[in-house]
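predicted structure and sequence below. I'll ask about it afterward.
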Amino acid sequence: MTKNISQRLSTKLAFGTTLIAAMLSGCASKIDTEQHQQLIENFIAEAQIAPELSGQSEVNWWQQLQSPQLNQLISQSLANNYDLRSSQLLLESALARLGAQKAKYLPQGGVTIDSQRTNLTTPYQRQSSAAIGFDWQVDLFGRISALVNAANASAMSQAEQLRALQIEVVSAVVKGYISYQGNLKKQQIIEMQIDALKQSIEVLAAQVEEGMANELDLNRTRAQLNQQQALLPEISYAQYRDSSMLALLTGRLVNDLSLPDEQQILAQPFAVALAQPDHAIALRPDISRALFEFSQANSLSVAAAKALYPNISLSAFTGVLSLGNNQLKDSQHQWQVAPQIEWSLLSYPALLAQRDAQQLLSEAAYNHYQQAVLKAMSDSELSLQSLDKQVKQKYYAERRYLHANKAFSQANAMYQEGQIPYLELLDARRDVLIAQENAVDSTISSLIAKVSAYQAFNGRWSSALTTL
């Protein structure tokens, strides 16, 4: 569908890689994700991926099929899918860890109340105390801030993972439902052919007894009947496979799932139209997740470098001490403030090795980020090429069925007039059956290719899912 895309990409990618590298070379402890996102959008826009698809908004694109049952299945899958629930819990856990990391900005400590009686000395000794103590790590060199940035990037990465899983679930539900309805259509075609062949066998059997037909025609018809009957178990299994997958995606058992016959969705106008194709790619969760993983690795690298600096803390406590009783009577007030500087000079070789290791991980995460951008663009273009192929194959498959059907009608008329033998009529019937099944398969493949295109250009509609 897009012309000379490979030539455009080769030059644009070289420019984009240089531009991104120049920008990332000066990054600090926290990656500016908004600035990077704008950079990626500009890069993809210059590559001119699928501008001809610009049109209506792709949010809720599956509603083009006008299937209430499909819409309900998608809603149920988003609400009940166990993988999505697990991913949501992992996100909440990451947010909790972020809160725990932010709490390290504040003083840490607690309240201690103690009472004891001992006979280690003579006479018996009693003592009680109550104190409040805290320890405050002063983030003078930004180590705690770097760890907070890393925890925040980890939480955002998990949020993008949840969005990627939503994309996978929604796309799988639509593909599974289309496949199920297509298999219903194929079963209906096969059953119609079986009925027609059975009627032909009855007529031929009577003609053989009367000497008007031969056994060859009868046996050929029976063989064709058995061939069609052998297709029914495969179609039945395919239907069960589709319904089982839909049940799994919606968090149910297959016996609890009831799917209606909505074969009309195969004939619904279903177009791939995107409001902003480049924006849809730039917002893909795999790109965003790779960016946040790079931000996390970079922040941990900064934290490892800050560990080379002294650690400054302030410890303090205040309390009361009572000697000779357990009821804090006649108590003495005590307090203490202890600033502390700790510098792990003897651990420098280990700290340097940890810093170097984390910097290498940061570089690896950056390369993964670049690869995610290129892969997203490649997947998007590949989905369009597949869509173009399936649309063309569907057109020729429909033309084939049209001509095969006309040939069968002509063969039937010629057979009735005695111009051709019955075997030629059987051949024409077999041709029209194969052509019809091929047309249905092409229709299913074309619809699934369109779903795959929406799955590739998923940035905008998947973002809308998070606001539902």
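Great, that's in hand. As the structure is a computational prediction, the values presented were derived from the model and not from experiment.

hey, let's count contacts and neighbours off CA atoms from now on
Will do.

what is the burial count for Ser258?
Residue neighbour count, defined by other C-alpha atoms under 10 Å, stands at 10 for Ser258.

sec struct for it, please.
coil (DSSP: H, G, I helix; E, B strand; the rest coil).

with adjacent residues omitted, what lies nearest to His368?
Counting by C-alpha to C-alpha, 6 or more residues apart in numbering, the nearest residue to His368 once its immediate chain neighbours are dropped is Ala290, at 6.6 Å.

tell me which residues touch the one you found, please.
With contacts defined as C-alpha atoms under 8 Å, 6 or more residues apart in numbering, Ala290 is in contact with 157, 365, 368-369, 372.

after the helix or strand hosting it, next one along is what?
Using DSSP states H and E, the secondary-structure element containing Ala290 is helix 285-306. Using DSSP H and E, the helix or strand that directly follows helix 285-306 along the chain is strand 311-323.

just confirm Asn326 is within a helix.
No. Residue state for Asn326 (three-state DSSP) corresponds to coil; a helix is not indicated.

OK, contacts around it?
For Asn326, the contacting residues are 115-117, 126-128, by C-alpha under 8 Å, 6+ apart.

try it again at 7 Å.
When contacts are counted by C-alpha atoms under 7 Å, 6 or more residues apart in numbering, Asn326 touches 115, 126-128.

this is the other structure I want to compare:
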Amino acid sequence: MILSLNKFNVSAVFFTLALSGCASQIDAPQHLQSVESFVAETKIADQLQGQDEVNWWHQLQSAQLNQLVDDALANNYSLKASQLQLKSALAMLGAEEADYFPQGGVNVGTQSTGIDDTISRQSSANLALSWQLDLFGRINALVDAADSSAMSQGEQLRALQIEVVTSVVTGYISYQGNKQKLDILNQQITALEQSIDVLEARVQEGIANELDLNRTRAQLSQQQALLPEASYAQYRDLATLASLTGRITGDMNLTNEQEIFSADFKVTLAEPNKSIALRPDISQALYDFSQANSLSVAASRALYPDVSLDAFVGVLSLGNTQFSDTNKHWQVAPQIEWSLLSYPALLAQRDAQEYLSEAAYNQYQNVVLSAVNDSELALRLLSKSMEQKKYADQRYNFANMAFIQANSMYQEGQIPYLELLDARQDVLIAQENTVNSQIISSLAKVNAYQAFNGRWSYSLKNLEK
């Protein structure tokens, strides 16, 4: 599972990326395939090969959780805003593509002019067109830039959907876990209150001393002090889920589902390499680079002449305003415009855009490496949490066995009541630790699916195409 990045020439993975501006748009499928090949060499997640991870949260077998995820995808306001931003980017792409065609308009008007007793009238109807010929590819480069911008916004939307889904599952697991911890805390308080009643009677009978009673009262106060924090943690999770699903906290009504911690929840990936290579952060960085590269090409093409064709056709009627007895007139005017005096400024703009293109390229490489490292770190966290859960379960089993033994010894008069009380507290504390390890383990699995999100994120509902 250990990844040694120094064994791989990372730059070689992206050898086909052209920074010279020869092509305005990057071949995204080709480069994503290069990333997949690079990830395959790292062999990060081969051990996770298994079932398809689409709708992975269904493994928790909670209809309540499934509904929360659906509600969040449909009602989350951040998602709605991102979807509108994507539509805006697509509209801007349409505006750029319109420059391929002639521009112009129709003008129809009449005019009456009076000087002393003389009145002159005229009417006109004109159609004017201007068509900029994209002989050197500047318009095409700007269209490619707009297209890459729209694709980048689409990947940003997918990344936000991933964040929303994993946050809902995380919040739900945390809510159910905090509810279970609150129940255990109440059990501890009840047990301590019962012990205090017993000890008070024993003190009055002279069998126990005030030291044991006060120590037990101190333990009770310690546990009672934890109640406000536990209640707040549960409400905080509820508020998070409400915000994610577009509601207010008062409208949330979740039932107790402790069964999710006993569900067969595991991390399996149908195609681990694609789960990394198709991550939206990698795709977005690639499209951002493609946009910067296209703008760099457009800036280079601005050094060449602009060739356009202006056309004019119309009719003019003198002496009336009803288009009778009209004269036709037209004009075609090819035009070449070359901003030679602006060359220093255009060269500076080209250089600036080329630097931005190289910066975007380096950022793309950084995102790929970060995704690989993030995926490995997620696996490390998953392994650690599973080890901790194993030892937490062992602790609870031993503590429970010790309590059973202590209860038998107390019934036979071999140990004092305070030792039995300590044994019972050990069981409850071990149980609480087991719950914590269950929560941490489940959240580590969610974190793993969040890191390996490239495939399952494409199946999410309401994904804008």
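Alright, I've got the coordinates. Fair warning: this is a prediction, and the values are worked out from it, not measured in the lab.

any idea how far the residue lying farthest from the centre of structure 2 is from Ser342 of structure 2?
Here structure 2 reaches farthest from its C-alpha mean at Asp117, the gap being 75.9 Å by C-alpha atoms, centre = their mean. For Asp117 of structure 2, the distance to Ser342 of structure 2 equals 54 Å [C-alpha to C-alpha, to the nearest Å].

quick one on the thing from earlier: top of the contacts of Ala290 of structure 1 by number of neighbours, please.
The member of the contacts of Ala290 of structure 1 surrounded by the most neighbours (other C-alpha under 10 Å) is Ser157, with 25 neighbours in all.

which helix or strand contains the aligned partner of that one in structure 2?
The equivalent of Ser157 of structure 1 in structure 2 is Ser152 (alignment by TM-score structural alignment). For Ser152 of structure 2, the element it lies in under DSSP H and E is helix 138-205.

what does the helix or strand just after that helix contact?
Towards the C-terminus, the helix or strand next in line after helix 138-205 of structure 2, according to DSSP H and E, is helix 210-224. Under the criterion C-alpha under 7 Å, 6+ apart, residues 185, 189, 192, 196, 199-200, 203, 418 lie in contact with helix 210-224 of structure 2.

which bit of structure 2 covers stretch 373-389 of structure 1?
On the basis of TM-score structural alignment, stretch 373-389 of structure 1 is assigned to residues 368-384 in structure 2.

mean shift between that stretch and structure 1?
Superposed on structure 1, stretch 368-384 of structure 2 shows a mean distance to its aligned partners of 0.3 Å (mean C-alpha distance after the TM-score superposition for structure 1).

packing partners for the longest strand anywhere in structure 2?
Secondary structure of structure 2 read by DSSP state E shows that its longest strand is strand 118-133. Applying 3 or more C-alpha pairs under 7 Å, 6 or more residues apart in numbering; DSSP states H and E, one finds that strand 118-133 of structure 2 makes contact with strand 103-115, strand 306-318.

structure 1: matching residues for that strand?
Residue span in structure 1 matched to strand 118-133 of structure 2, by TM-score structural alignment: 123-138.

give me the buried stretch members for the matching stretch, please.
Residues of stretch 123-138 of structure 1 classed as buried: 126-131, 133-138 (neighbour count, 16 or more other C-alpha atoms under 10 Å).

could the residues you listed go into CSV alongside distance to Ser236 of structure 1?
Compiled in CSV, the buried residues of stretch 123-138 of structure 1 are given as follows (distance: C-alpha to C-alpha, whole Å):
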residue, distance to Ser236 of structure 1
Arg126, 84
Gln127, 83
Ser128, 80
Ser129, 79
Ala130, 76
Ala131, 75
Gly133, 72
Phe134, 70
Asp135, 69
Trp136, 68
Gln137, 67
Val138, 68
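
look up how far Gln116 of structure 1 lies from the nearest residue to Ser129 of structure 1 once chain neighbours are set aside.
The shortest distance from Ser129 of structure 1 to any non-neighbouring residue, by C-alpha to C-alpha, 6+ apart, is to Leu321 (4.4 Å). Separation of Leu321 of structure 1 from Gln116 of structure 1 (C-alpha to C-alpha) stands at 12 Å.

and if you look at Pro421 of structure 1?
Between Pro421 of structure 1 and Gln116 of structure 1 the distance is 112 Å, computed by C-alpha to C-alpha.

for Ala364 of structure 1, same thing?
On the measure of C-alpha to C-alpha, Ala364 of structure 1 and Gln116 of structure 1 end up 57 Å apart.

OK, contacts around Arg346 of structure 2?
Small correction: residue 346 of structure 2 is Leu, not Arg. Listed by C-alpha under 7 Å, 6+ apart, the contact set of Leu346 of structure 2 reads Leu303.

now check structure 1 for the residue matching it.
Using TM-score structural alignment as the criterion, Leu346 of structure 2 maps onto Leu351 of structure 1.

figure out the helix or strand that its match lives in.
Secondary-structure assignment from DSSP H and E places Leu351 of structure 1 in helix 348-416.

what span of structure 2 lines up against the helix or strand just after that helix?
Using DSSP H and E, the helix or strand that follows helix 348-416 of structure 1 in sequence is helix 422-456. When structure 2 is aligned by TM-score structural alignment, the counterpart of helix 422-456 of structure 1 is residues 417-451.

looking at the helices and strands packed on strand 118-133 of structure 2, which is buried most?
Across these, averaging neighbours per residue (mean count of other C-alpha atoms under 10 Å) puts strand 306-318 on top, at a mean of 17.

what helices or strands is whatever helix or strand comes next after that strand leaning on?
Moving toward the C-terminus from strand 306-318 of structure 2, the next helix or strand (DSSP H and E) is strand 326-337. Other elements packing on strand 326-337 of structure 2 under the criterion 3+ C-alpha pairs under 7 Å, 6+ apart are strand 306-318.
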